[in-house]
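In: What follows is a predicted protein model with its sequence.
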Amino acid sequence: MNLIRKILFPFAILYGFITSIRNFLFDKRILKSTSFDIPVIAVGNLSVGGTGKTPQIEYLIRLLSDKYKIATLSRGYKRKSEGFVLADLTSNAEILGDEPFQFYQKFPNIQVAVDANRTNGIKQLLSQKNRPEIILLDDAYQHRKVKAGFYILLTAFDDLYADDFMLPTGNLRESRSGADRANIVVVTKCPKNLSDEKQEEIRLKLKLNCSQQIYFTFIDYDDAVYNEEEKIAVNEIISETKLLLAGIAKPKPFYDYLKNENDECLTFPDHHHFSETDLNNIQNKAQNKKIITTEKDYVRLKDARGISKLYYLPIKISFISHKQNFDTTILEYVKGDS
């Protein structure tokens, strides 16, 4: 924790007090939460950024979309549109935001919508002729004006909410007690070989109640990189000199998976909008070499002027154990609430 964050500790106490009062008012139904007559699953975290919400949403889409009509609803962070937007053939990352546009491109059989007002967004989705049967709320754990039927809380293995502090001293959006609302807690970005003993240590640290389930997942990188024309195996490209580019919260594992000693890494802030200056800088550093980026950055860069030889590395989450239990819990909730 740096000195400035330590100095701001009194503000963290104040922020924690304000968010606790807000949660108390929602818990006591003094502030209104709206529930809906279809299954609504909210995925989110207590901290800001970097817990793996996008691959978790994609996992749920794959689990559910063969049997149900699915819609995702996101805020559309840093998009240049306003209000409710339902993705269509005219949509792009600037209109939807990078992650919703990624959902739209990867899963053409689902509806993808954005609206900062999640209550209005759900109402708009339910008014569509092709009404969804399940809505997945992306990054909506603190959006308490909607009462979801099921909550999945994510926390990163190397940045557990139990070890964190309130903003601005730490990265928590609300106090650790907010975890009590979760039906399931998923510890993300774990080592693949995480021991049973370490899992038990984390369970105890998070202090979950007896009704809550906990799962441990890791990021599973694809064995190839892609663009719209071709696929190249990672083991073929790993020794080639290339430019690695990432605009995500925690890019180190991405770099570690692909990097050799001659590669250059170019890092931008999470959800970065690439300016003309950025694009020129990327071209100058690439010098006609292949550019490998994240899937989220690819949807923003693939049509950018002058950017060539651009590829992305897909990721997904995999469960260390008890995957079937997780799937069954979700499917039973959906069936019971349908």
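Out: The structure has been received and is ready for your questions.
In: hey, let's count contacts and neighbours off CA atoms from now on
Out: Noted.
In: contacting residues around F26?
Out: Neighbour list for F26: K32, S33, R144 [criterion: C-alpha atoms under 8 Å, 6 or more residues apart in numbering].
In: Following element in sequence after the helix or strand where it lies, please.
Out: For F26, the element it lies in under DSSP states H and E is helix 9-27. With elements assigned by DSSP H and E, the helix or strand that comes after helix 9-27 is strand 40-45.
In: Comparison target below:
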Amino acid sequence: MKYFRWLLLPFSLLYGLVVIIRNWFYDAGIFKSHKFEKPVVSVGNLDVGGAGKSPMTEYLIRLLKDNYKLATLSRGYGRKTKGYLVAALFKGMPGVPGGTVQSGLDDSHHQLADLVGDEPAQFKHKFPEITVAVCEKRVEGLKRLLPDHDLIILDDAYQHRAVEPGLSILLFDYNRINEPHFVLPAGNLREPFSGRWRSQIIVITKCPAQLSASEQVTIAERIKPLPYQSLFFSKIEYQQLEDLAGLPVDTVIDSDTTVFLLTGIANATPLIKYLNTVTTDIIHHKYPDHHPFTLKNITKLADEFKACTSQKKVIITTEKDAQRLQESWFNKDEKIPVCVIPIRTVFLNDDDHKFDQLIIDYVREY
């Protein structure tokens, strides 16, 4: 497949030219880019696929939510609705735009994901006290949100040039740092690598916990941050297992455990590497990113799980994937244990205080 992609280089040149012209129109003011008087923080990446935007957004939420009235604004990829919508959790009400059922089985995850997308649904379930909104037209969404909020976090909006955020955080996946800097379709970049200049903060995500100083220097030489850009390195830290309702469970994984891993994310490699540190018996049910799970998918998984003769077995999925699941799917005949593995962003080199201060200083300017 990788050799076939080399044949696509002419199309990449054409695509890259179109993106460069589009960006130039915005930079020159021919296309209007809106600025706002309140702090707007953008989290994004240059390449397609997961670079850790959701855990970074959640890091920012934890940092700021106690002192500021904040909202997140996303496009709402994969949702079944259109336009501006605010996520809400209602009890005992039928599913309506902006709200969900919250039944005893907590199937509200699946219903809210249909309305706003899996990642916004994840934000709302984890942080019910904040505003979570979706809108394809981010300018419209910002105009609606800003009058009632102190700041907005834009999720996956680096290429949305109609908005000029006050602070842009650009993420690069450590596992893809050495890939050629080609745009689609021959490469994986949404825009040319030179587009990194618009960010003030660059974070290399999903790094090994023991990333050496010399390798950090090598990566910095590869990224070539500009003088005004701050470069950070971070890792993913896996948290205690939870059930689909977000409650901690006592399940312990060891070398005797058979793990049925269910994923519909862009890159499950870091999770598999982590699970391999405790067990090698992993049966991976892999689906494309944002895959809308169906009862047929889950029935296949449940049948394999019940047929497994291992004395210790468990189904594990990610937080994002859990938003697209209905717990009732796993309770048709008997209780099948489903565990969710939460993750958090942790900065290397004890740089969390430095990163936090950059964010807080920017917000306080307003």
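Out: Yep, that arrived. Just so you know, these numbers come straight off a predicted model, no measurement behind them.
In: Please state their TM-score.
Out: After superposition, the two chains reach a TM-score (TM-score structural alignment, normalised by the length of the first structure) of 0.94; 334 aligned residues with a C-alpha RMSD of 1.8 Å.
In: Could you pull up the residues touching the residue nearest to the spatial centre of the second structure?
Out: Nearest to the geometric centre of the second structure sits S54, at 2.9 Å (C-alpha atoms, centre = their mean). The contact partners of S54 of the second structure, by C-alpha under 8 Å, 6+ apart, come to E119, D155.
In: what's the answer for L63 of the second structure, then?
Out: Here L63 of the second structure is in contact with D356 (C-alpha under 8 Å, 6+ apart).
In: which residue lines up with it in the first structure?
Out: Matched by TM-score structural alignment, L63 of the second structure corresponds to L63 in the first structure.
In: related to what we said a few turns ago, going through the contacts of F26 of the first structure, which ones are buried?
Out: R144 (16 or more other C-alpha atoms under 10 Å).
In: now the contacts of F26 of the first structure in JSON lines, with distance to S177 of the first structure?
Out: Formatted as JSON lines, the contacts of F26 of the first structure follow (distance: C-alpha to C-alpha, whole Å):
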{"residue": "K32", "distance to S177 of the first structure": "20"}
{"residue": "S33", "distance to S177 of the first structure": "19"}
{"residue": "R144", "distance to S177 of the first structure": "15"}
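In: a strand runs through the residue nearest to the centre of the second structure, doesn't it?
Out: No: applying DSSP: H, G, I helix; E, B strand; the rest coil, one finds S54 of the second structure to be helix, outside a strand.
In: which of the contacts of F26 of the first structure also appear as contacts in the second structure?
Out: Compared against the second structure with both residues aligned by TM-score structural alignment, their matches' C-alpha atoms under 8 Å, the contacts of F26 of the first structure retain K32, S33, R144.
In: How about the second one: what's its closest non-neighbour residue?
Out: This points to S33 of the first structure. Computed as C-alpha to C-alpha, 6 or more residues apart in numbering, the closest residue to S33 of the first structure that is not its neighbour in sequence is K145, at 4.3 Å.
In: What lines up with R324 of the second structure in the first structure?
Out: Per TM-score structural alignment, R324 of the second structure is aligned with R300.
In: Going toward the C-terminus from the helix or strand hosting that match, what's the next helix or strand?
Out: Using DSSP H and E, R300 of the first structure sits in helix 295-301. Helices and strands here follow DSSP H and E; after helix 295-301 of the first structure, the next one along the chain is strand 310-313.
In: what helices or strands is that following strand leaning on?
Out: Packing partners of strand 310-313 of the first structure (3 or more C-alpha pairs under 8 Å, 6 or more residues apart in numbering; DSSP states H and E): strand 224-226, strand 291-294, helix 295-301.
In: Among those, which comes closest to S308 of the first structure?
Out: The closest of these to S308 of the first structure is strand 291-294. By C-alpha to C-alpha, the value is 7.8 Å.
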